[in-house]
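S.K.: here you go, sequence then predicted model.
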Amino acid sequence: MRWLIPIFLYVLLEVYAFQVVKTMTKNLWLQIGYFVLSLLILGYVIYIFANYDRSVGPTKYTLRASGLLLLTIVPKLILVLFMFGEDIIRVCIAGYTYLTNTFFEGTATEYLPDRRKFISQIALGVAAIPFAGLLHGIFRGKYNFKVIRHVLHFDDLPAAFDGFRITQISDIHSGSFDDAAKIEYAVDLINEQESDLLLFTGDIVNTVAEEMDDWIDTFKRIKNPKYGKYSVLGNHDYGEYVTWNSQEEKEANFNAIKDIHNKIDFNLLLNDSAFVEKDGERIAVIGVENWGHNFKKAGDLTKASKKVAQEDFKVLLSHDPSHWEHEVKKHTDHYHLTLSGHTHGFQFGIEIPGFIRWSPVQYVYKQWAGMYDEMGRYLNVNRGFGFHAFPGRVGIWPEITVIELRKKTQLS
């Protein structure tokens, strides 16, 4: 029964889409070609997901299938909106014609007018926009790396750290990569920032440690800044989206994932902290395990901060931004800057600085991409380095964040 509604909606989608094709061309072979192509794509998607192996988890095949599904469904949804809207108008015209002919003229006519070709043309033109956007996102957008820069001012920043630069990356999702040259380019881009400190905020894989085997040497090329590289875990790093033969196998995978951080020269913080010292002053880098309002809650902020004094300047690494919203931002210990990721900005949206900023993920996460400031406490939600579930990015590009800390003065 749970499949009846999706099947009905998909059939409705195809019926309307096929009506557009029939309106646009009377060529029987083109109509048959469209029908066969739709069946082949649907069959491929059903085959891939029907044979999904939870002991393996997401693969490049499931990514490809989800991409094909969106490429076909999203444009057809646009067609349905136009065609359904036209049907409402046609029904109204039919009702008016029926009433006027029957009661005032006494004549019999065809009450339901034919579909208008120009409506189908407009619908196809509008549907081509998301189709082109999705195609671009799959083939180019997912590796369209952007460096996003922020300058933050603090009253209580230790003077020695005025001008201190932090690079943040997040959500590598190495199991999704399919272009080594693009990843090499991104690593070079990280190195070009020449920041003082490099921080990674979780999700190094999709599900299993082996996903990073081919990428260890690539990520090991990330230069070790003067003040080090620190990292935390994300929800995907716990192996909870795959079925294991035993608890021991799951724990072995988890240990292997933690070991990846050491292999690429990151200091993994597991509910722990470290101090960065410069010219006799210090700031604290605090890393919690994953804490999500709707995901795994392994993070322990109290434990992670036990070595940190209340007056210390604090940079907190916490993968899921809901942690900041529900626990961190009002904490009495005053966490100055929190760095998160997790949302990917949904890998789909519209961002035009100063004009519009929208993504479906904003209806789930209050803080979903970029820098947020409340009560003098900052949260940066990195849009992610890699991609997951959908093999592309549309309007929300992969991000390398560079944050410069500044000592606030009377003039700043």
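M.R.: Looks like it came in fine.

S.K.: when you work out contacts or count neighbours from here on, use the C-alpha atoms and nothing else.
M.R.: Fine.

S.K.: the host helix or strand of residue 94 packs against which elements?
M.R.: Taking DSSP states H and E as the definition, one finds residue 94 inside helix 60-100. Judged by 3 or more CA pairs under 8 Å, 6 or more residues apart in numbering; DSSP states H and E, the packing partners of helix 60-100 are helix 4-24, helix 28-50, helix 117-139.

S.K.: what sits up against the last one?
M.R.: Around helix 117-139, the neighbours that count as contacts under CA atoms under 8 Å, 6 or more residues apart in numbering are 20, 23-24, 67, 70-72, 74-76, 78-79, 82-83, 86, 391-395.

S.K.: got another one to weigh against that:
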Amino acid sequence: MEHLLLINFIFLIAILPIFYIRRTFFRRNIFLGRFIGNYIFITHYIFFLLIILGVVNYFYRLSNLNIMTIAFIVLPVFFIYAYYNFSIARVIKNDIQLEKYKTGKKIRIAFISDVHLSALTNKDNIEISLKRMAEEEPDILLIGGDLVDFSCKDIKADFSSSFREIEPKYGMYAILGNHEYHGGIDENIKYIESLGIKILRDDILKIEGINIIGRDDITNKKRKKIAYLKKKVNTDLPIILLDHNPNSISEAIVNRIDLELCGHTHRGQFFPYNLIVKKMYKNYHGYKKFGITHTIVSAGFSSWLIPYRVNSTSEINIIDLYY
């Protein structure tokens, strides 16, 4: 058992140089991308399983044959479960009442983030999830950044009509995430717009008596502060803020934003990173309210590189906003 743990620990540490080599020299290599995504996840959970079996073995002596048999039964079932969590986005619904307005109006918002379109993207999975979103008949689609994983040049599948089939009556709008910047911001913006999606980049949108502020990503060090952008809107109307990274939630609270929508965290994607990400943000996933400020942080519509999720699922947020 000790030898198995040591060997697997070496494989776990090997993730770092393999990932560096892929990111630095073979960024566009599809095979290496698929390999490292699976490698990262598999080595983690073989390591965790061996630790669990090691504890069991301390109290109940297990032969190496028994250990291997348990591993070969448990791991495939676990990987199927984790892939299922990743592959098809589930719908999460929230009813939010903005008490101070009381106009009797309602708007249905579809919110997604972190689609990470790349050469590794399974088009069928994306389109199945988009159809589930369309069935909810949203009035508007808001996308919280990282629609493109790196460079739009890497995307092999044709998504030119995939998003247009949703047809929300007030349109589709996206902000930028850190990944759009990594792969060439200008070309990625053109690609996103070619899908029928409008970019909000420190811009203000007014729809149905609601102000929507689309903030540029934190990667842009010259992006505008929330206080500056808020001066451009009618504060007698509700304010929705789109910001890719939820580290801005405290700033949104100070500026009395009504609803902030974020992504970026992936809810940690799998253990133990769930616990790390939870400590990093005021809200790392889901719905939380701070004073008058409602916040929703999406776990992501798909995922970056790793096609598995544990204690996390790909998701679509459907928000019925009453104001």
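M.R.: Sure, I can see it. In this text, all values refer to a predicted model and were calculated from it rather than measured experimentally.

S.K.: show me where structure 2 has strands.
M.R.: Ranges of strands in structure 2, per DSSP state E, are 90-97, 106-112, 140-143, 172-174, 198-199, 203-207, 210-214, 239-242, 259-262, 286-290, 293-297, 315-322.

S.K.: and the fifth one, how far from the chain's centre?
M.R.: Okay, so that is strand 198-199 of structure 2. Offset of strand 198-199 of structure 2 from its chain centre (CA atoms, centre = their mean, to the nearest Å): 19 Å.

S.K.: just the buried ones from the contacts of helix 117-139 of structure 1?
M.R.: Among those, those scoring as buried are 20, 23-24, 67, 71, 75-76, 78-79, 82-83, 86, 391-395 (criterion: 16 or more other CA atoms under 10 Å).

S.K.: for the residue in structure 1 that residue 246 of structure 2 lines up against, give me its contacts.
M.R.: Taking TM-score structural alignment, the alignment pairs residue 246 of structure 2 with residue 321 from structure 1. Residues in contact with residue 321 of structure 1, defined by CA under 8 Å, 6+ apart, are 292, 340-342, 365, 367-368, 379, 381.

S.K.: which of these sits closest to residue 197 of structure 1?
M.R.: Using CA to CA, residue 340 comes nearest to residue 197 of structure 1 of the contacts of residue 321 of structure 1, at 15.8 Å.

S.K.: and the closest one, how close does it get to residue 133 of structure 1?
M.R.: Between residue 340 of structure 1 and residue 133 of structure 1 the distance is 27 Å, computed by CA to CA, to the nearest Å.

S.K.: which of these two has more neighbours?
M.R.: Ranked by neighbour count (other CA atoms under 10 Å), residue 340 of structure 1 and residue 133 place residue 340 first, with 33 against 17.

S.K.: please pull up the equivalent of that one in structure 2.
M.R.: Using TM-score structural alignment, residue 340 of structure 1 pairs with residue 262 in structure 2.

S.K.: repeat for residue 187 of structure 1
M.R.: Match for residue 187 of structure 1 (TM-score structural alignment): residue 130.

S.K.: thought its match was touching residue 163?
M.R.: Yes. The criterion here is CA atoms under 8 Å, and residue 130 of structure 2 meets it with residue 163 at 7.2 Å.

S.K.: please report how far the closest residue to residue 290 of structure 2 other than its chain neighbours lies from residue 285 of structure 2.
M.R.: Leaving aside its sequence neighbours, residue 290 of structure 2 sits nearest to residue 253 (CA to CA, 6 or more residues apart in numbering; 6.9 Å). To residue 285 of structure 2, residue 253 of structure 2 is 17 Å away according to CA to CA.

S.K.: which residues sit in contact with residue 275 of structure 2?
M.R.: Here residue 275 of structure 2 is in contact with residue 268 (criterion: CA under 8 Å, 6+ apart).

S.K.: spit out the contact partners of the one residue sitting closest to the centre of structure 1.
M.R.: Centrality entry for structure 1: nearest residue to the mean C-alpha point is residue 344, 2.5 Å, by CA atoms, centre = their mean. Residue 344 of structure 1 makes contact with 171, 368-369, 382-384, 387, 396, according to CA under 8 Å, 6+ apart.

S.K.: turn those residues into a markdown table, including neighbour count and distance to residue 151 of structure 1.
M.R.: Output for the contacts of residue 344 of structure 1, formatted as a markdown table (neighbours: other CA atoms under 10 Å; distance: CA to CA, whole Å):
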| residue | neighbour count | distance to residue 151 of structure 1 |
| --- | --- | --- |
| 171 | 31 | 23 |
| 368 | 28 | 19 |
| 369 | 27 | 16 |
| 382 | 30 | 15 |
| 383 | 29 | 18 |
| 384 | 32 | 20 |
| 387 | 26 | 27 |
| 396 | 26 | 21 |
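
S.K.: between the residues you listed, which sits nearest residue 404 of structure 1?
M.R.: Nearest to residue 404 of structure 1 among these, with distances taken as CA to CA, is residue 382, at 15.1 Å.

S.K.: aligned against structure 2, show me the partner of that closest one.
M.R.: With TM-score structural alignment as the criterion, residue 382 of structure 1 matches residue 298.

S.K.: leaving out sequence neighbours, find the closest residue to its match.
M.R.: In space, residue 298 of structure 2 is closest to residue 263, 4.8 Å off (CA to CA, 6+ apart).

S.K.: surely residue 384 of structure 1 is in contact with residue 341?
M.R.: Yes. Contact criterion CA under 8 Å: residue 384 of structure 1 and residue 341 qualify, at 6.2 Å.

S.K.: what's the overlap in contacts for those two?
M.R.: In contact with both residue 384 of structure 1 and residue 341: 170-171, using CA under 8 Å, 6+ apart.

S.K.: quick one: residues contacting residue 278 of structure 2.
M.R.: So residue 278 of structure 2 contacts 267-268, 284 (CA under 8 Å, 6+ apart).

S.K.: over to residue 128 of structure 2?
M.R.: Contacts for residue 128 of structure 2 were tallied using CA under 8 Å, 6+ apart; they are residue 88.
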